[in-house]
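# with the sequence up front, the predicted model follows.
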Amino acid sequence: MFYYLLKYVVLGPLLRLFFRPVIEGTEHIPADGAAIVAGNHLSFSDHFLMPAIIKRRITFLAKAEYFTGPGVKGRLTAAFFRSAGQIPVDRSGKEAGQAAIREGLGVLSRGELLGIYPEGTRSHDGRLYKGKVGVAVMAIRAQVPVVPCAMVGTFEIQPPGKVVPRIKQVTIRFGEPLDFSRYAGLENEKAAVRAVTDEIMYAILGLSGQEYVDEYAAKVKAAEQAQRPGKFPKLRR
């Protein structure tokens, strides 16, 4: 109930008013049935814009810290993510990746739409980084299509470290669903899941026009921070 109030009465109209989003390719999102929407991740605003704008309800796996933040801001953030049906995932420890996969497969088993950012964190410089293979494992095991998605302009309205977003038009672009049925049964094969993940990332790249970096975003950012301490704002992934 609160989800639909937030989407159609409160947040959705405000986002459309201020950011005037251009939406392309929504016909590629299945009207029903399980599917994965895999997108680039440029801004905290991504969490709000896509779920509020597309017609179908979409469930994202969100880091657990969004649900446990202190103070008024923390409670408001947690309330938003819960009302939007987002699922907290503890990303600490060796089993974090497997926990996320289990949660994602649970969403897909219910015939729902699952949203995921394969980069695993927000881009700190606007480039597109190498994807983690969890999205491929889920797509192959659940045998569901993957719809690539590009958020365009959200880095400019709210780059890492900026609390209040700038008022500027953004574009949300969806591509044709990717079918990975040819990889059935190969979700435990490293070469197969890497190939599927790379195909997804290149589809996102074709939609976003970003510069691509064939390294993990978190690794690159950590290396840059080590070389130039204090230059980068603390990034909430």
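All right, it came through fine. Numbering: from 1, shown residues only.

# C-alpha only now, for contacts and for neighbours.
Will do.

# is it true that residue 66 touches residue 74?
Yes: look at residue 66 against residue 74 with Cα atoms under 8 Å: they come within range, at 7.2 Å.

# who's more crowded, these two?
residue 66 (21 against 15; other Cα atoms under 10 Å).

# second one coming, line it up with the first:
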Amino acid sequence: MEPVYRTLEMIAAAIRAVQGTRLRFDGLDNIPDGGGVLAINHTGYADFLPVGLALRERGRRARFLVKSEVMDLAIMRFLVAHTGSVPVDRSAGSEAYRAAVEALTHGELVAVYPESTISRSFELKEFKTGAVRMAVEAGVPVVPVIVWGAQRQLSKGAKRRIGRTHIPIHVAFGRPVMFDGGEVAGQLSADGATRRLHEVMVAQLHCVQDGYPDAPAGADWLPARLGGSAPTPEEALVIEDAEAQEKAARRAAKRQGE
């Protein structure tokens, strides 16, 4: 894990330097020394890079839960295997869940995107309960993490801005949240605890957005709530439902052709 992860950190730092990205890290002291679940908002394809660089400031690394679809690519299979990342098959996620809990009990950080997919509206989507449930089972805290600005570089529905753009990107680690076993004893309770985490992260997201230095009206990476041209959460849901149906049709066609 170490050599490949270290190489990826060097590449991420080089990309930052080439692009002139202005990174700001807040709340680094909230990163636990032992195990913990990092619950991260998901607005772009590369928002894991600034999180990794922030963790490096504290001498920590995380095992990211990633979609199993990335395993179709040889390079991604190599990276997943050599960085301790955990591929998640959404139709059968129990194996990934067990691997994550085991890593947490051994003092590792596990990075989870509770929204499961990128948010086209750049607002927080509804959360899955996995982050809370695995934290409770392992007896570790959940650390809410907000990444803001990375969606300007590479995301869904926004123009790609990969060159030397000097984009500011903020990464904010909130205070660790502990959920006890009694609170998350069943699915109904897990849903309630997850809603509480969602509320915490919405407030944290708004705080980060309020302190962000660049928010031009009409920007395609800015939520409609803030005057941007990104779709509203309701509009984004319609787009995402259509995409999901299209992907399901492609998978079905692929199975028939095998």
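Thanks, I have the structure now. Keep in mind that this is a model prediction, so the values were computed, not measured.

# excluding chain neighbours, what is closest to the residue most central in space within structure 1?
Nearest to the mean C-alpha position of structure 1, by Cα atoms, centre = their mean, lies residue 117 at 3.1 Å. Once flanking residues are discounted, residue 117 of structure 1 sits nearest to residue 39: 5.3 Å by Cα to Cα, 6 or more residues apart in numbering.

# also residue 69 of structure 1?
residue 75 (6.7 Å).

# by contact count, what packs against the helix or strand that neighbour falls within?
Per DSSP states H and E: residue 75 of structure 1 is located in helix 71-83. With contacts defined as 3 or more Cα pairs under 8 Å, 6 or more residues apart in numbering; DSSP states H and E, there are no secondary structure elements packing on helix 71-83 of structure 1.

# buried ones in it, by neighbour count?
Across helix 71-83 of structure 1, burial judged by 16 or more other Cα atoms under 10 Å covers 77-78, 80-83.

# if we can go back for a sec, which residues does the residue nearest to residue 117 of structure 1 contact?
When contacts are counted by Cα atoms under 8 Å, 6 or more residues apart in numbering, residue 39 of structure 1 touches 115-118, 148-151, 204.

# and those residues, which of them are in strands?
Among the contacts of residue 39 of structure 1, the ones falling in strands (DSSP state E) are 115-116, 148-151.

# out of those residues, which end up buried?
By 16+ other Cα under 10 Å, these give 115-116, 148-151 as buried.

# that older thread, ok, then the element right after the helix holding residue 75 of structure 1?
Scanning forward in sequence from helix 71-83 of structure 1 by DSSP H and E, the next helix or strand is strand 87-89.

# average offset of that next one relative to structure 2?
With mean Cα distance after the TM-score superposition for structure 1, strand 87-89 of structure 1 departs from structure 2 by a mean of 1.7 Å once superposed.

# so which elements touch that strand?
strand 58-63, helix 96-109.

# run through who's touching that strand.
Taking Cα under 8 Å, 6+ apart as the rule, strand 87-89 of structure 1 contacts 59-67, 81, 96, 99-100, 103.

# gap between it and the chain center?
Centroid separation between strand 87-89 of structure 1 and its chain, computed with Cα atoms, centre = their mean, to the nearest Å, is 13 Å.

# equivalent analysis for stretch 103-110 of structure 2, please.
17 Å.

# same check on stretch 54-64 of structure 2?
In this view, stretch 54-64 of structure 2 has its centroid 14 Å away from the chain centroid, taken as Cα atoms, centre = their mean.

# sort out which residues of it are buried, please.
54-55, 60-64.

# so who does the aligned partner of residue 165 of structure 1 in structure 2 touch?
Mapped onto structure 2 by TM-score structural alignment, residue 165 of structure 1 lines up with residue 162. Each residue near residue 162 of structure 2 by Cα under 8 Å, 6+ apart is listed here: 19, 153-154.

# now do residue 177 of structure 1
Contacts for residue 177 of structure 1 (Cα under 8 Å, 6+ apart) come out as 28-29, 145-148.

# can you map out the helices along structure 1?
Under the criterion DSSP state H, structure 1 contains helices at 2-5, 11-19, 46-53, 71-83, 96-109, 134-142, 154-157, 190-208, 217-227.

# just those helices: most buried one?
Most buried of the helices of structure 1 by mean neighbour count (mean count of other Cα atoms under 10 Å) is helix 134-142; its value is a mean of 23.
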